[in-house]
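Trainee: no letters, just coordinates:
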């Protein structure tokens, strides 16, 4: 998150801190111990450059407070907060691009020769999937289930 005015970034549930969501890091009890309601925004907690926390003797929360104060967040009233999307190694962008995200999370493999026979624009996805399973020898056929110890013969009821 790129914090500007702090009016859209939630203190507890948004990922603005290096620890991630503070509600997960500190638990629900954190709202009581620090005196900050669960749906508070950054601008509600950071007023005139000063963080407004309730005094707390818990060492875990004292460490969190010190960590937050080290970040030196400064609010700029004229600009709105923006979400940043990961583009790669230490690079972020304010626009979400699905192809970039897909390339970051997928595992690239070599294209197989038969892929155009299965996956094409007018193909029915259900049939393409079943054909793909057949080519990969992953269908649960009678021969295959017999190898698992299952009987493929059904008893006659008449």
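Mentor: Done, it's in. Values in this document were obtained by computation on a predicted structure and should not be read as measured data.

Trainee: rest of the way, CA atoms for contacts and neighbours
Mentor: Fine.

Trainee: now whichever strand or helix holds residue 128: buried residues?
Mentor: According to DSSP states H and E, residue 128 maps onto helix 125-135. Neighbour-count burial for helix 125-135 flags 131, 132 (criterion: 16 or more other C-alpha atoms under 10 Å).

Trainee: can you spell out which helices and strands pack onto it?
Mentor: helix 115-118 (3 or more C-alpha pairs under 8 Å, 6 or more residues apart in numbering; DSSP states H and E).

Trainee: show me what counts as buried in the helix it packs on.
Mentor: For helix 115-118, the neighbour count (16+ other C-alpha under 10 Å) marks residue 118 as buried.

Trainee: give me the contact list for it.
Mentor: Identification of contacts with helix 115-118 by C-alpha atoms under 8 Å, 6 or more residues apart in numbering yields 128, 131, 132.

Trainee: next, the one to line up against it:
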């Protein structure tokens, strides 16, 4: 571009002369599509950055509109209000989203991936209880270690009757997800924080061979 007098600050008007494109002739073989562009008449109105949205309308450019146009849409999940509550701690909310999507790299998923790559692998066990294979359902909160954590924290927010199964916990939270009552907000925070603590403890043992005892 510099060879022909253009740079990153060049404007469309710099390559238009009397309504016709004035591209360097040397570009004809390299960029033939440029020579097929229709003529353009410029006006003196200020430039605008516009975007064609999903409805085919030309609107002022905004990253929100671009995202809404290109993203894959799906039905809103019934648990979304529980996960993405304005009161939730972002890193805790993100972890809960991964759990609900079954996207954490638990050992059962690692085993499936490893079989495809290497054939087979000795079965691994949960590093929190050293008993069963680590899965999403086992970690949250059916493992003997995480179950004890759940039993400790659930009583603090009136969830004593909710058992340790993740699906049952989520089912209890969903109809209360929009509530701004202190106990309901606290229940969402407690569940997310407990899940985050369990996953952090698991990672400490998995990657660094470290671990903590149960809180008293």
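Mentor: Yep, it's here. Remember, it's a predicted structure, so these values are computed and weren't measured experimentally.

Trainee: that older thread, could you tell me where the helix holding residue 128 of the first structure falls in the second structure?
Mentor: Per the alignment by TM-score structural alignment, helix 125-135 of the first structure matches residues 90-100 in the second structure.

Trainee: what number of residues lie near residue 41 of the first structure?
Mentor: By other C-alpha atoms under 10 Å, 19 other residues sit near residue 41 of the first structure.

Trainee: residue in the second structure matching it?
Mentor: Aligned partner of residue 41 of the first structure by TM-score structural alignment: residue 11.

Trainee: all helices of the second structure, in order?
Mentor: Secondary structure of the second structure (DSSP state H): helices at 63-70, 80-83, 90-100, 107-118, 136-137, 144-154, 166-173, 182-208.

Trainee: let me have these in a markdown table, extended by distance to residue 31 of the second structure.
Mentor: Shown next, in a markdown table, are the helices of the second structure (distance: least, C-alpha to C-alpha, whole Å):
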| stretch | distance to residue 31 of the second structure |
| --- | --- |
| helix 63-70 | 28 |
| helix 80-83 | 48 |
| helix 90-100 | 45 |
| helix 107-118 | 44 |
| helix 136-137 | 53 |
| helix 144-154 | 62 |
| helix 166-173 | 57 |
| helix 182-208 | 52 |
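
Trainee: need the residue closest to the centroid of the second structure.
Mentor: For the second structure, residue 94 is the residue whose C-alpha lies nearest the centre (C-alpha atoms, centre = their mean; 6.9 Å).

Trainee: how about it: what's its closest non-neighbour residue?
Mentor: residue 83 (7.8 Å; C-alpha to C-alpha, 6 or more residues apart in numbering).

Trainee: corresponding residue for residue 81 of the second structure in the first structure?
Mentor: By TM-score structural alignment, residue 81 of the second structure lines up with residue 116.

Trainee: just to revisit the earlier point, please list all residues in contact with the match of residue 41 of the first structure.
Mentor: With C-alpha under 8 Å, 6+ apart, residue 11 of the second structure has no contacts at all.

Trainee: kindly report the same for the one 10 residues further on.
Mentor: Shown in contact with residue 21 of the second structure (C-alpha under 8 Å, 6+ apart): 15, 35, 37, 39, 40.

Trainee: which one (most neighbours) among those residues?
Mentor: Neighbour tally across those (other C-alpha under 10 Å): the maximum, 17 neighbours, falls on residue 35.

Trainee: tell me who's in contact with that residue.
Mentor: Applying C-alpha under 8 Å, 6+ apart to residue 35 of the second structure gives the contacts 21, 23, 28.

Trainee: against residue 98 of the second structure, how distant is the first one?
Mentor: Look at residue 21 of the second structure and residue 98 of the second structure: by C-alpha to C-alpha, to the nearest Å, they are 52 Å apart.

Trainee: still on that earlier bit, out of the contacts of residue 21 of the second structure, which one sits closest to residue 4 of the second structure?
Mentor: Closest approach to residue 4 of the second structure among the contacts of residue 21 of the second structure (C-alpha to C-alpha): residue 15, at 10.7 Å.

Trainee: contacting residues for that closest one?
Mentor: Each residue near residue 15 of the second structure by C-alpha under 8 Å, 6+ apart is listed here: 21, 22, 23.

Trainee: repeat that with 6 Å
Mentor: Counting by C-alpha atoms under 6 Å, 6 or more residues apart in numbering, residue 15 of the second structure touches 21, 22.

Trainee: so how far is residue 28 of the second structure from it?
Mentor: According to C-alpha to C-alpha, residue 15 of the second structure and residue 28 of the second structure sit 14 Å apart.

Trainee: residue 42 of the second structure now?
Mentor: 23 Å.

Trainee: now residue 186 of the second structure
Mentor: From residue 186 of the second structure to residue 28 of the second structure the distance is 66 Å (C-alpha to C-alpha).

Trainee: the more surrounded of those two?
Mentor: Remark: of residue 186 of the second structure and residue 28, residue 186 carries more neighbours, 17 against 13, as counted by other C-alpha under 10 Å.

Trainee: need the counterpart of the more buried one in the first structure.
Mentor: Checking TM-score structural alignment: residue 186 of the second structure goes with nothing.
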